[in-house]
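*Asks:* Using only what follows, build the 3D model:
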Amino acid sequence: MPELPEVETVCRGLNKTTSALIIKSARVLLPRTLAYPDSIASFEQGIAGKKIIQWHRRGKYLLAQLSRGWLGVHLRMTGQLLWVNQDSALQKHTRVRLFFDEGKELRFVDTRTFGKFWWLENDSPPETVVTGLQKLGVEPFSPQFTIQYFQEKLKKSRRNIKTLLLDQSVVAGVGNIYADEALFKSGIMPNTISGNLKLPQIEKLRTAIIEVLDDSIKAGGTSFSDFLHITGVNGNYAGKAWVYGRKGEPCRICSTPIDKMKLGGRSTHFCPQCQS
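*Replies:* As a prediction, the model looks like this:
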């Protein structure tokens, strides 16, 4: 599933290509992609003629502020937003099409069909229909992500730290890849009980979360499977990952083979030597 860096990369690309453009028309090809409203006709007719003011990212959600209302998108596991020419070959799993002037199109392609679209026709907060936004914790780059906040979230938890980091109500946007990476950089074993972490460890982990997310954004995200930029280009972070996806390969620090375990049903990569 695309995580914060991948969604941020898409958000920045969308702002470069579609800001100030008017959605001329829309077509929903798979009805269940539309989470709100429940009428395809209402969506297609209502969003036509709306100008995209700016795209925002909240956690793993994309939110387009329109001249009136909001458009919300969640890529989920395999969703891709591609900026293409309207006359280009239609991908097999295209679910939604937004049409613009000069023969351009924003095309939503989603193999697994878990991705969702929301359209709010008035200027109420997008949380009123995109209910998942209500459950999100602080953004990792925000001033609210303080040591005090993080320590408070961890101190009473008996969950392992890897599972806690995947909880979007704690820190929004961190997922499997970057939880592993941050835990490696902070020298913490993924199965450590969150409430047992000492303040110096919490400080290191907070810094590592910010650093690995920033590094991945600069690399354009990670393309392990389905993620693509809006122009169809792969992200480059995978080639420099510390541990994720590197089971059996030598640690970039100590040369010990990277190991893998299951935590909360998720594959978790770590270095047995560097993490304790």
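
*Asks:* only C-alpha atoms for contact and neighbour calcs from this point on.
*Replies:* OK.

*Asks:* Pull the number of nearby residues for residue 150.
*Replies:* 19 (other Cα atoms under 10 Å).

*Asks:* And for residue 237?
*Replies:* 20.

*Asks:* Isn't it up against residue 222?
*Replies:* Yes - applying Cα atoms under 8 Å, one finds residue 237 in contact with residue 222, separated by 4.9 Å.

*Asks:* All the helices of this structure, in order from the start?
*Replies:* Secondary structure of the chain, counting by DSSP state H: helices at 4-18, 40-47, 147-155, 161-165, 176-185, 199-218.

*Asks:* mind listing what the residue nearest to residue 217 when sequence neighbours are not counted touches?
*Replies:* Using Cα to Cα, 6 or more residues apart in numbering and skipping the chain neighbours, the partner closest in space to residue 217 is residue 5 (4.8 Å). By Cα atoms under 8 Å, 6 or more residues apart in numbering, the residues touching residue 5 are 213-214, 216-217, 220-222.

*Asks:* if we can go back for a sec, who touches both of residue 237 and residue 222?
*Replies:* residue 216.

*Asks:* Any idea how many residues pack against the residue nearest to residue 31 when sequence neighbours are not counted?
*Replies:* The shortest distance from residue 31 to any non-neighbouring residue, by Cα to Cα, 6+ apart, is to residue 40 (7.0 Å). The number of residues packed near residue 40 is 19, by other Cα under 10 Å.

*Asks:* measure residue 40 to residue 118 for me?
*Replies:* Distance check for residue 40 against residue 118: by Cα to Cα, to the nearest Å, it reads 11 Å.

*Asks:* overlap in contacts of the two?
*Replies:* Common contact partners of residue 40 and residue 118 (Cα under 8 Å, 6+ apart): residue 34.

*Asks:* for the helices of the chain, which one sits closest to residue 24?
*Replies:* helix 40-47 (8.4 Å; Cα to Cα).

*Asks:* what's that closest one packed up against?
*Replies:* The criterion is 3 or more Cα pairs under 8 Å, 6 or more residues apart in numbering; DSSP states H and E, and the helices and strands that helix 40-47 contacts are strand 25-28.

*Asks:* from the middle of its chain, how far away would the strand it packs on be?
*Replies:* Taking Cα atoms, centre = their mean, to the nearest Å, one finds the center of strand 25-28 at 24 Å from the center of the full chain.

*Asks:* cool, stretch 149-159 as well?
*Replies:* With Cα atoms, centre = their mean, you get 23 Å for stretch 149-159.

*Asks:* To compare with the earlier structure, here is another sequence to fold:
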Amino acid sequence: MPELPEVETVRRGLANRLQSFVIDDIEVLRDRAVASPGGPQALRLGLRGQKVGAWSRRGKYLVAQLHDPQTGHCNGVWGVHLRMTGQFQWHPTPTEPCRHTRVRLWNTAGEELRFVDLRSFGEMWFVPQNVSIDAVMTGLQRLGPEPFSEEFNATYLEQKLKGSTRSIKAALLDQAVVAGAGNIYADESLFAAGIAPHRKAGELNLPELERLCTCLVDVLEMSIGAGGTTFSDFRDLEGVNGNYGGQASVYRRTGQPCLACGTPIERQRLGGRSTHWCPVCQR
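*Replies:* The predicted model follows:
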């Protein structure tokens, strides 16, 4: 599943490619790709004729402002969640869509933005201007602070995790604790911080939480700089793989020597997710 760095990479690609993009036509090939009220018809009516404005990211959600191309008046927003395998593709000239294509959008020049989703869990929303975004994209209500925000710090984590008996790995995967982190970067940041993933979240002390906050931000920034991680499906808007996977310290390196001490990397399932760590470097 795309995590924060992958979604941020897509956001930047969309922001760059869709400057002055006016949606001339839209085709929904799979109704379940539209999660907002009114379904595909409302999405088509809401997006058609609109100029795509600034893109923002909240956790793993993407949101684009929609504007009247003549007056610049804001006419609502277009929301997207890639889920497990969703990806956008840019097609400057006509091409036949693959069978996993869910939504197609064109401008007057015939250039196409295509949403492809192998597993079909990705979702889109149209939110009119006079409606609260959170009321339609309800998952936004449950998100914790962004890792790069001032609200995300060791003191916050200490209060949020106080008394928690679940593993710190499970806590990092909880979007209500921190928005955008996922399996890859939880493993990588815990390794960088020297914290074993199975430790109880409520037992970590303040210095450990300070290290964890710093390491999570550092790992995420490094991955964003590398264009995210591709281990299976993720591609950016131009079809390019993310490059962070080759820099991973523990994720998917089961049995390989730890880059710090040489001990074989171990793997087990925690909270239903594969977890990778070094039994010597992480305590």
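
*Asks:* Work out the TM-score between the chains.
*Replies:* With the length set by TM-score structural alignment, normalised by the length of the first structure, the two chains reach a TM-score of 0.97; 276 aligned residues with a Cα RMSD of 1.1 Å.

*Asks:* circling back: what's the aligned residue in the second structure for the residue nearest to residue 31 of the first structure in contact with, if anything?
*Replies:* Counting by TM-score structural alignment, residue 40 of the first structure corresponds to residue 40 in the second structure. Residue 40 of the second structure sits next to 28, 31, 34 when contact means Cα under 8 Å, 6+ apart.

*Asks:* how many neighbours does residue 187 of the first structure have?
*Replies:* When neighbours are counted by other Cα under 10 Å, residue 187 of the first structure registers 20.

*Asks:* Would you mind finding the match for it in the second structure?
*Replies:* Counting by TM-score structural alignment, residue 187 of the first structure lines up with residue 194 in the second structure.

*Asks:* Who's the closest spatial neighbour of that match, skipping the chain neighbours?
*Replies:* residue 282 (4.2 Å).

*Asks:* For that neighbour, give me its contacts.
*Replies:* Per Cα under 8 Å, 6+ apart, neighbours of residue 282 of the second structure: 190-191, 193-196.

*Asks:* wait, which of those residues is closest to residue 107 of the second structure?
*Replies:* Nearest to residue 107 of the second structure among those, counting by Cα to Cα, is residue 190 at 44.5 Å.

*Asks:* measure residue 239 of the first structure to residue 219 of the first structure for me?
*Replies:* Computed as Cα to Cα, the residue 239 of the first structure to residue 219 of the first structure distance reads 10 Å.

*Asks:* the more surrounded of the two?
*Replies:* Shown here are residue 239 of the first structure and residue 219; by other Cα under 10 Å, residue 219 has more neighbours (19 against 13).

*Asks:* So what does that one match up with in the second structure?
*Replies:* So residue 219 of the first structure corresponds to residue 226, using TM-score structural alignment.

*Asks:* just checking, its match touches residue 246?
*Replies:* No - counting by Cα under 8 Å, residue 226 of the second structure does not reach residue 246; the two are 9.8 Å apart.

*Asks:* in the stretch 1-150 of the second structure, which spans are strands?
*Replies:* 25-28, 51-58, 61-67, 74-81, 86-91, 101-106, 112-117, 123-127 (DSSP state E, counting those that start in this stretch).

*Asks:* of all the ones you listed, which lies closest to residue 209 of the second structure?
*Replies:* Comparing the strands of the stretch 1-150 of the second structure by Cα to Cα, strand 51-58 comes nearest, at 22.9 Å.

*Asks:* where's the residue nearest to residue 31 of the first structure relative to residue 117 of the first structure, distance?
*Replies:* Applying Cα to Cα, the value for residue 40 of the first structure to residue 117 of the first structure is 11 Å.

*Asks:* Can you check which residues contact both of these two?
*Replies:* residue 34.

*Asks:* ok, and which of the strands of the stretch 1-150 of the second structure has the densest surroundings?
*Replies:* When those are scored by mean count of other Cα atoms under 10 Å, the highest mean neighbour count falls to strand 123-127 (a mean of 25).

*Asks:* In the first structure, which residues correspond to that strand?
*Replies:* Using TM-score structural alignment, strand 123-127 of the second structure lines up with residues 116-120 of the first structure.

*Asks:* now stretch 140-158 of the second structure
*Replies:* Per TM-score structural alignment, the counterpart of stretch 140-158 of the second structure in the first structure is residues 133-151.

*Asks:* and the matching stretch, which residues are buried?
*Replies:* 133, 136-140, 145, 147, 150-151 (16 or more other Cα atoms under 10 Å).

*Asks:* now swap in stretch 255-264 of the first structure and tell me
*Replies:* 257-260.

*Asks:* between the residues you listed, which is nearest residue 246 of the first structure?
*Replies:* residue 258 (6.2 Å).

*Asks:* wait, what's in contact with that closest one?
*Replies:* If you count contacts by Cα under 8 Å, 6+ apart, then residue 258 of the first structure has 243, 246-251, 269-272 around it.

*Asks:* Narrow these to just the buried residues.
*Replies:* 243, 246-247, 250-251, 269-272.

*Asks:* any chance of the residues you listed in TSV, with distance to residue 72 of the first structure too?
*Replies:* Shown next, in TSV, are those (distance: Cα to Cα, whole Å):
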residue	distance to residue 72 of the first structure
243	33
246	34
247	36
250	41
251	40
269	32
270	35
271	38
272	41
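
*Asks:* Next step: the residues you listed restricted to strands.
*Replies:* Among these, DSSP state E puts 269-270 in strands.

*Asks:* State the pair within the buried ones among the contacts of residue 258 of the first structure that is farthest apart.
*Replies:* Going by Cα to Cα, the pair spanning these furthest: 246 and 272, at 13.1 Å.

*Asks:* if I look at residue 6 of the first structure, how far off is residue 166 of the first structure?
*Replies:* For residue 6 of the first structure, the distance to residue 166 of the first structure - Cα to Cα - is 16 Å.
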